[in-house]
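Undergrad: Provided below for reference: sequence and predicted model.
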Amino acid sequence: MAGHAESEAKIVEKEGKPYALFYGMSSYTAQEHHGGVRSYRASEGREVYLPFRGAVAACLQEILGGLRSTCAYVGATNLEELPKRAIFIRVRRQINPVYNHLESPHGS
């Protein structure tokens, strides 16, 4: 739910558009919130500007709509039936590139 109003993210304006500063728990920013980066540690997490998404309610409605469609596609009348009506495949990745296209506040 990062980037939504309820996330407590710092909202900044860039080129006239609002963005939320999103950072992972091993990032420099997160470590600064908890006493700073210790001499024996390194900041490893990412920090990126996410487009501000407003209230989370609209996003939750989209997720619920997707779940309703999924149940309709496989013939499940509720979420409890979903595993009985569909085959789930575990997909594993070593790298998650989902934030690669976003700008980082520290240039990394």
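TA: Yep, that arrived. Residues are numbered from 1 along each chain as shown.
Undergrad: only C-alpha atoms for contact and neighbour calcs from this point on.
TA: OK.
Undergrad: just checking, what packs against the longest helix belonging to the chain?
TA: Counting by DSSP state H, the longest helix found in the chain is helix 56-74. In terms of contacts (3 or more Cα pairs under 8 Å, 6 or more residues apart in numbering; DSSP states H and E), helix 56-74 is packed against helix 82-85.
Undergrad: contact partners of the longest helix of the chain?
TA: For helix 56-74, contacts defined as Cα atoms under 8 Å, 6 or more residues apart in numbering pick out Met1, His4, Ala5, Glu6, Thr77, Asn78, Leu79, Leu82, Arg85, Ala86.
Undergrad: at 6 Å what do you get?
TA: His4, Arg85 (Cα atoms under 6 Å, 6 or more residues apart in numbering).
Undergrad: next, the one to line up against it:
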Amino acid sequence: MIGGLFAGHDQSGGEIIEKDGRKYKLFYGMSSDTAMNKHHGSVAEYRASEGKTITIPYRGDVNNTVQDILGGIRSACTYTGASKLKELSKRTTFIRVTQQTNDMYVPYEV
């Protein structure tokens, strides 16, 4: 779910809102009440809405975030001795970590 990673940037959808002198953008998934009301007029009786509508701090141009991600990947390759991205999976052991709840956006709930 990469939408949350890119939320709040100039290139992402959502309205810019100003609160207490700070800028925010609305962020919602396409199965949320907000999306269904905006794009389909309402939530169909046979559907259940999923997700939340939250405000995300405004983050400017997405290029800075992409550069941070690429820097992290380059750093991981350096730590593992991988000279190419293709080698990264051969030089590491990836461990899947799961979480029952997603608390990442709790402070920003609308």
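TA: It's in. Note that the structure is a prediction, hence the values are computed from the model and not measured.
Undergrad: which residue in the first structure lines up with Ser32 of the second structure?
TA: Ser32 of the second structure maps onto Ser27 in the first structure when the alignment is built from TM-score structural alignment.
Undergrad: Output the longest strand belonging to the first structure.
TA: If you go by DSSP state E, the first structure has its longest strand at strand 17-23.
Undergrad: ok now it, how far from the chain's centre?
TA: Computed by Cα atoms, centre = their mean, to the nearest Å, the separation of strand 17-23 of the first structure from the middle of its chain amounts to 12 Å.
Undergrad: Following it in sequence, what is the next regular element?
TA: Scanning forward in sequence from strand 17-23 of the first structure by DSSP states H and E, the next helix or strand is helix 28-33.
Undergrad: The following helix or strand past that following helix corresponds to what range in the second structure?
TA: Per DSSP H and E, helix 28-33 of the first structure leads on to strand 47-51 as the next helix or strand towards the C-terminus. Matched against the second structure by TM-score structural alignment, strand 47-51 of the first structure falls on residues 53-57.
Undergrad: Residue most distant from the centroid, the second structure?
TA: The C-alpha centroid of the second structure is most remote from Gly81, which lies 29.1 Å away (Cα atoms, centre = their mean).
Undergrad: dump the residue contacts of the alignment partner in the first structure of Pro107 of the second structure.
TA: Under the alignment defined by TM-score structural alignment, Pro107 of the second structure is paired with His101 of the first structure. With contacts taken as Cα under 6 Å, 6+ apart, His101 of the first structure has no neighbouring residues.
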